[in-house]
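J.: Take this sequence and fold it.
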Amino acid sequence: MIAVDVQGRAGNFASSVAFESAGDVTAVFGPSGCGKTTLIRMICGLHTPERGQIRVGDTLLYDQRAGLNVPAHKRRLGVVFQEPRLFPHLGVTANLRYGQWAGGRSSPLSFDDVVDLLGLGALLQRRTAFLSGGERQRVAIGRALLAGPRLLVMDEPLASLDAARKAEILPYLVALKAEIGIPMLYVSHSLSEIEQLATDMVVMTDGRVVTSGALDEVLNRLDVPGFSEGPEAGSRVKGRLIAHDEDTATGRIAFEGQQVVVPLPRPRSLGPVLLHIQAKDVIIALEPPRGLSIRNQLSGKIAALHQPAGPYVEVLVQVGAQQVRARITQLAARDLQLDVGQSVYVLIKSVALEPALG
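T.: Model (predicted):
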């Protein structure tokens, strides 16, 4: 559990943030300049709020009324920044051992546990100057874990990496979520990262929280200014990969009693998967269409409609126990005469989908 209710300033920037989360991985999302880094600095003890309270688990880290402000080095937080900030004069092993020393060897994870979890075995004898960006970030995460943190704080850890290095490190972050048993606070402006990692989400803008809660609930909100109408807005849905056709390089995913076809150029294990479906890639039809190249046609009912300022209408369609978002024009919504409770078909191009580990 992390509970934050603070107000403060960083220069001319005012911040007033309040949220609670008991999730395994709480994502803090928002555009650049919205106050994410200021919030992290307050939680980590690097910037003092003017008033309020910060609690992690059963431990108060800051309470203005009680005159309590635990120093940064005593807060037992493992912090990974956008830049790895490794010690350049030390090798990989020494950087990792520093984490153990700094944490008083209090980590429930052993040195070998962390090395295995993050795939660092082949790097232990290397100097940090000869590591790739993704390798350096993995070492930084390992060092933070070996300090025995009560909370792992990750501030845009993939922002400085190119697409290939992000793809390299994301599976390790997914493994951390599943195996370490340490709550994480993950700061990012990338929805695709958040959807693969987070269980809960906090959305910020202009130094304040505009919504927070369970990840899927927040993603399906249609009325959050600056978020719901964003270019990455969409749905995260859960399915199960049940077949792979090597001849057509496609996979079939079971989803709420129906099936979805996705590109799958390389074989992978059958089992749970996540799909991010961008709202702009979804078409709404009143009848099952024929003669189209679109492979995915899901039946459902409209659960909500929202028309923000501008030319679009946001549509939330209930498909079984899950929901899929669509973004269509006002003109299309008017011509189709859409209404809540109406039965519709959701059409999704296969090429718009890429399954991630579930």
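
J.: contacts and neighbour counts: CA atoms only from here.
T.: Will do.

J.: Just give the nearest non-adjacent residue to Pro31, would you?
T.: His189 (5.9 Å; C-alpha to C-alpha, 6 or more residues apart in numbering).

J.: quick one: contacts for the one you found?
T.: For His189, the contacting residues are 29-32, 156, by C-alpha atoms under 8 Å, 6 or more residues apart in numbering.

J.: Give me the buried subset of those residues.
T.: Buried members of the contacts of His189, counted by 16 or more other C-alpha atoms under 10 Å: 29-31, 156.

J.: if we can go back for a sec, mind listing which of the contacts of His189 are in strands?
T.: Mapping the contacts of His189 onto strands (DSSP state E) picks out Phe29.

J.: would a markdown table of the contacts of His189 with distance to His47 be doable?
T.: Formatted as a markdown table, these follow (distance: C-alpha to C-alpha, whole Å):
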| residue | distance to His47 |
| --- | --- |
| Phe29 | 20 |
| Gly30 | 20 |
| Pro31 | 21 |
| Ser32 | 19 |
| Glu156 | 18 |
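
J.: elements contacting the top helix by length along the chain?
T.: Longest helix of the chain, by residue count under DSSP state H: helix 163-179. In terms of contacts (3 or more C-alpha pairs under 8 Å, 6 or more residues apart in numbering; DSSP states H and E), helix 163-179 is packed against helix 111-117, helix 133-146, helix 191-197.

J.: Try it again at 7 Å.
T.: On a contact count with 3 or more C-alpha pairs under 7 Å, 6 or more residues apart in numbering; DSSP states H and E, helix 163-179 meets helix 133-146.

J.: Next, the second sequence, to be compared with the first:
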Amino acid sequence: MIHASFKGRIGGFVLDAEFEALGHGVTALFGPSGCGKTTVLRCMAGLTRLPDGQLTVGAKTWQAGRKFTPIHRRAVGYVFQEASLFAHLSVRDNLCYGLKRAKGPLRVGEEEVVSLLGIAPLFERPTATLSGGERQRVAIGRALLSQPELLLMDEPLSALDRLSREEILPYLERLHARLEMPVILVSHDMTEVERLADRLVLMERGRVRAEGPLAPMLADPDLPLIHRPDLASVLEGEVVAVDDAYGLSQIAVPGGVIVVPGRLGPAGARRRMRIPAADVSLGRNPPSDTTILNALPATILSAEPEPNGSPLITVRLKLGRETGGALLLARISRKSWDSLGFAPGEPIVARLKATSLSHPSTSMETAPDWQEDDDVRD
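T.: Alright, predicted model coming up:
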């Protein structure tokens, strides 16, 4: 595990943040601009030093009391919002620079990084000719080849247009699936968090409001995340069958099997799904004469009215009839809830449109970029 605690004042901004991150996988720092996410990342890297700070990465202590390991002695890879490549070097030479900065044993090889990020066709090109997505892939590759014990990513997609972000996300998903390296991801884009994070640290005004595994955090009725307009559930499961004739896959999740568009095999592969709450309807019986492919038994856990006089209500569900089912969210009208007389604890059927399910894309292309300004403390 990674334990971080930083307290202090930077100008007029006060930071008082303490949290734990996974020793592998992706931990996301999420919150609005100016809440202190980037400041925390800079403290973890050693770029910003607060007198009251602690940081342990596995068995190593990088900061505690008077002990402070400077940045050049920390095995940290840092990916900034801008790729910041060396313009006078080719792509290959930028990657080699990462290898030269390696501070420890070989954790990831050059061939593996090049393969995961699809960089080989770019080797001899000058960095000035790269698109935004290509530049960021090279920057990530350079950071990985420095053999970090901890990879820090500060809004790595914020300088890209939407198309470029969608095209680079599959590369990040491949890294997430293949590498054991712990990653701290700073983001204020929940779509990125839903696709990449295993653990979520929610920040507000320099403090940590809550932290925990991603799916329960998204469905926590005591957190503001549950009232987001684009609310969605994140489910992870295993491919159990592929229907080649119709281009569909069956993914087993705790409490049921979900049919998803696309050939997402092979069998046994792990896949993550995002299910918009607005695309989940509820009933007491499986539907008939309908195009809906997924009708799963579920149990109502609670119902949360949306604020400000909204006509909608958010329903928290547990898939299946047994304990341990995956959490699922549905957003329906209060009128429907009252008309059907639903109540917490009641067994119902959750209906999901297969076309509303999103899953990791297999696209490996890139596209142009644009610039987005952000708060320095973000």
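
J.: related to what we said a few turns ago, between the buried ones among the contacts of His189 of structure 1, which is nearest Val319 of structure 1?
T.: Phe29 (26.5 Å; C-alpha to C-alpha).

J.: Now do the contacts for that closest one.
T.: 187-189, 202-204 (C-alpha atoms under 7 Å, 6 or more residues apart in numbering).

J.: if we go to 8 Å?
T.: Counted by C-alpha under 8 Å, 6+ apart, Phe29 of structure 1 has contacts 36, 187-191, 201-204.

J.: on that earlier part again, will you turn the buried ones among the contacts of His189 of structure 1 into JSON lines that also has distance to Ala175 of structure 1?
T.: Compiled in JSON lines, the buried ones among the contacts of His189 of structure 1 are given as follows (distance: C-alpha to C-alpha, whole Å):
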{"residue": "Phe29", "distance to Ala175 of structure 1": "21"}
{"residue": "Gly30", "distance to Ala175 of structure 1": "25"}
{"residue": "Pro31", "distance to Ala175 of structure 1": "27"}
{"residue": "Glu156", "distance to Ala175 of structure 1": "18"}
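
J.: and the closest residue to Pro71 of structure 1 other than its chain neighbours, how many residues sit next to it?
T.: Leaving out its chain neighbours, the residue that sits closest to Pro71 of structure 1 by C-alpha to C-alpha, 6+ apart is Gly45, at 6.1 Å. By other C-alpha atoms under 10 Å, the residues close to Gly45 of structure 1 number 19.

J.: Surely Gly45 of structure 1 touches Arg76?
T.: No. The criterion here is C-alpha atoms under 8 Å, and Gly45 of structure 1 misses it with Arg76 at 10.6 Å.

J.: Please, which helix or strand holds the residue mapped onto Val14 of structure 2 from structure 1?
T.: In structure 1, Val14 of structure 2 lines up with Ala14, judged by TM-score structural alignment. For Ala14 of structure 1, the element it lies in under DSSP states H and E is strand 13-21.

J.: on that earlier part again, could I have the buried ones of the contacts of Phe29 of structure 1 as ChimeraX selection syntax?
T.: To isolate in ChimeraX the members of the contacts of Phe29 of structure 1 that are buried, counting by 16+ other C-alpha under 10 Å, one can use:
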select :36,187,188,189,191,201,202,203,204
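
J.: So which of the contacts of Phe29 of structure 1 belong to helices?
T.: Judged by DSSP H, helices contain the following of the contacts of Phe29 of structure 1: 36, 191.

J.: which ones are touching the nearest residue in space to Arg221 of structure 1 that is not next to it in sequence?
T.: What sits nearest to Arg221 of structure 1 in space, not counting adjacent residues and going by C-alpha to C-alpha, 6+ apart, is Ser228, at 6.5 Å. Taking C-alpha under 8 Å, 6+ apart, we find Ser228 of structure 1 in contact with 219, 221-222.

J.: From Arg143 of structure 1, how far off is the residue nearest to Pro71 of structure 1?
T.: The gap separating Gly45 of structure 1 from Arg143 of structure 1 is 19 Å, by C-alpha to C-alpha, to the nearest Å.

J.: hmm, back to that, out of the buried ones among the contacts of His189 of structure 1, flag the one nearest to Ala3 of structure 1.
T.: Minimum distance to Ala3 of structure 1 across the buried ones among the contacts of His189 of structure 1 is 16.6 Å, recorded for Phe29 (C-alpha to C-alpha).

J.: nearest residue to the closest one other than its sequence neighbours?
T.: That would be Val203: by C-alpha to C-alpha, 6+ apart, it lies 4.9 Å from Phe29 of structure 1.

J.: thinking the one you found is in contact with Leu215, fair?
T.: No. When contacts are counted by C-alpha under 8 Å, Val203 of structure 1 is not listed as touching Leu215 (10.4 Å).

J.: picking that back up, so the match of Val14 of structure 2 sits right up against Glu50, yeah?
T.: No. In this structure, Ala14 of structure 1 is not within contact of Glu50 by C-alpha under 8 Å, at 10.3 Å.

J.: can you list residues touching both of the two?
T.: 7-8.
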